[in-house]
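Colleague: Here is the input, now give the coordinates:
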Amino acid sequence: MGGDNQNKEPLLKNRYYKNCPGCDVDRAKQLNQASPFKHLLNIWMLTMCTTLPISCIFPFIYFMVRDFGIAETEADIGSYAGYVGSAFMVGRGLTSVIWGIVADRYGRKYTILFGTISLIVFNTLFGLCTSFWMAVTTRFLLGGLNGSLGIIMAYSTEILPEEHQAKGLATYSSAWGIALVIGPALGGYLAQPVEKYPHIFLKGSFFDKFPYFLPCFVISAFALAVLVACIWLPETLHKHNVSDESNKDAEALENEIKEKTVQKDENLLLNWPLMSSIIVYGVFSLRDITYAEVFSLWAVSPLELGGLNFTTDDIGDVLSISGLALLLYQIFLYPPLEKACGTINLARIAAASIIPLLQSYPFIAMLSGFTLHLVITIASAIMLCIPAIIDTCLFLLQNRAVEQHQRGAANGITMTTMSLFKAGGPALGGMVLSWSQKRLNASFLPGTHLVFFILNLVQALGVLMMFKPFLAERKEQ
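Modeller: Have a look, this model is predicted:
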């Protein structure tokens, strides 16, 4: 495979088709006409836009489900909240491969445009939900009709020169991580505005009837701005016309046809460097989403149930500071650390370091006042930075394991696997948290000790899978 790439490289560098957007991008990269900053900004905005609806519900979903009146006891609220969170991932898991195939056939840009439009519609509708089943249905459609996230990952490697690809994927993963912070911050600050800002939002107003609409509306408005910006988004997919191919010399055309035939016969499911990195990513995704769900529910739970008794504003404060820490880390600390340790080794070290931190959370709950807020903020910042390291490493391995004509489908498989793992995360986290709060006096792993121990089991499995012989890299000859 590596030898084929070397034989094909001169053709890709020196021969371009007219009216082919992919060739225009390749030519700009070769001539250093592409602006890395501009493309990194596009990647950042697209990833933020797509990720914000996933995480904005975490601070208020507990109260939203409580207002639905479907839970019989307070301890059951976590379980129903988990079902709402899982609906999004189930929808995305069922359709990600399809969207990847569509992007490989019709282009990255139009798939992203459609996904952004569906995000605007269904994220806005979610803020208007008045029943549990309406919320579940809206979140399912929001996940199923927006296949942009995997496409953006492929786009990140295609729009930038090879020397900037790691930077593009780091931008993708850091934007993902920061959106997982800004989203809950928006949800925490803007949910129930009548109660928090009575001098601005009046009792009996629209926002009193729909107390969780404002954060959804703000995110949808941002998505609308991103949609307009997408009009000028460069397409990276190669679209060669038959008339253009006739201009080639016969030998070059014959060789390229043979190469494309070999490429089309490649079964992605048998590509172990691709599949091993996807499986590892799925395991860490399960831990990430379960932690995000558990953290928010645990933080707002009463003290007598082992929680922190935080308000949505408190969660917003913690996660906002954590997001700023991630941004500073990605700019100043990640590049020298990655250079010193290497991408894979840094990811392994980071993944292992989470284990003792997670198990300390029940003890952090014993603190109070300023000390509690300081320690939990530091822990939250670390828990945000480390997944960004792991994701950047795995994204790089995945996108280097396939050629462009299969990259959309490959990232669709990645999103499907991640979504399937994450679909069970919120429900699992909610049920385990509810169960743990009913066994506060157990002799083994009482209360929330059980929740974080189970999270650590998943984390430890992911760490073991990051080593050979499981995790494989594509070999270049």
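Colleague: drop to CA atoms for contacts and neighbour counts, all remaining ones
Modeller: Fine.
Colleague: residue contacts, residue 166?
Modeller: Residue 166 makes contact with 392, 396 under the criterion Cα atoms under 8 Å, 6 or more residues apart in numbering.
Colleague: let's see this one next to it:
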Amino acid sequence: MASHSADDDSVQPFFLPCFLSSVITLCSLICAIFFLEETLPSKVAAMHQQKLLGDDTPGYGTNIAPLKIKTADADMKEARVPSAIELLSIPQVQLAIIVGFFLSFICTAWETVFILFAYTPISFGGLQRTPAQIGTLLSATGLLGIFVSLFGFPMLARRIGTRSLYRVCMSLWVAVFVFFPMTGVVAQWTLVGEEGGSALLGPIWIGVALILGTGRLASMAFPANMITVKEAAPNQQSLGAMFGLSQSFACIARASSPAFVSSLFAFSVNSQILGGQIVWLVMLGIAISGFHFSRRL
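Modeller: Now for the predicted structure:
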């Protein structure tokens, strides 16, 4: 029985992580359906009116004249919801979406290229780590991200302000893509000819800690981005459209980034132009551009 289970795992090695991800997604969907409050103005107005009317059975002394109730629809007419084109014509909205696009593109590229970088042989500029080691590193980084989001972001946002923290986080991405080639060079200096031996791994792990730790700190830009998008909205009624636009551009970034950075990494390794460092130069330029736009917020 145990051998049969092991055989199944070898045939479908990705079933368990995919199954767990699906279960978590399903739980999130169920919670959203049954526990989140409705925000659609027409439905909110209908529910509000129904609560005010209550039992409509007339009794002694009941005034059966039509009851005029000011609903949320009336409030909506006072503040018109701008169209997507109108929102995109507002400079602050443009900046918030542009910086959010850079943030999603850079963070997704960081997550993708680190795995490639860590698995690539040292002779080609990588770290030559095993899948188990890479998985452990990513898990540790995820735990660090939880701690940073729960405790680091609220404290720093109160102390230096959301926009200032946003700029600092975007600047950290520049450092991340400087640490990548530095760590690769250190790996070549210390482990050439040792086939990934453990004699001088200390400097390698320091470089890995800088790459992952700094990247996770830079990810505090995501909650700052949400706050910035909210503040850029011209009125309360346009929040839904604002977040929809922001997420649409962010999804484009997340979809295109892995293909872009992985292809660029493969080209760098195969061509060995500039010692195989082209991928880091390009990503460094993108990170600097993102930081430049964040300074204009």
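Colleague: Could you list the residues in contact with stretch 400-420 of the first structure?
Modeller: By Cα under 8 Å, 6+ apart, the residues outside stretch 400-420 of the first structure that reach it are 89-90, 92-101, 103-104, 147, 149-151, 153-154, 158, 237, 263, 268, 271, 273-274, 278-279, 281-283, 285-286, 398-399, 473-474.
Colleague: how far is it from where the chain is centred?
Modeller: A distance of 14 Å separates the centroid of the chain from that of stretch 400-420 of the first structure, by Cα atoms, centre = their mean, to the nearest Å.
Colleague: For that stretch, buried residues please.
Modeller: For stretch 400-420 of the first structure, the neighbour count (16 or more other Cα atoms under 10 Å) marks 400-402, 404-420 as buried.
Colleague: ditto for stretch 108-126 of the second structure
Modeller: Buried residues in stretch 108-126 of the second structure (16+ other Cα under 10 Å): 108-110, 112-126.
Colleague: Could you check how far the nearest residue in space to residue 471 of the first structure that is not next to it in sequence is from residue 397 of the first structure?
Modeller: Nearest non-adjacent residue to residue 471 of the first structure, counting by Cα to Cα, 6 or more residues apart in numbering: residue 276, 5.3 Å away. Per Cα to Cα, to the nearest Å, residue 276 of the first structure is found 10 Å from residue 397 of the first structure.
Colleague: for residue 219 of the first structure, same thing?
Modeller: Applying Cα to Cα, the value for residue 219 of the first structure to residue 397 of the first structure is 31 Å.
Colleague: Could you do residue 255 of the first structure as well?
Modeller: 28 Å.
Colleague: more crowded one of these two?
Modeller: Using other Cα atoms under 10 Å as the criterion, residue 255 of the first structure and residue 397 rank with residue 397 on top: 22 against 13.
Colleague: Can you give me the stretch of the first structure that stretch 243-252 of the second structure aligns onto?
Modeller: Per the alignment by TM-score structural alignment, stretch 243-252 of the second structure matches residues 411-420 in the first structure.
Colleague: can you tell me the helix or strand for residue 145 of the second structure?
Modeller: Under the criterion of DSSP states H and E, residue 145 of the second structure resides in helix 131-147.
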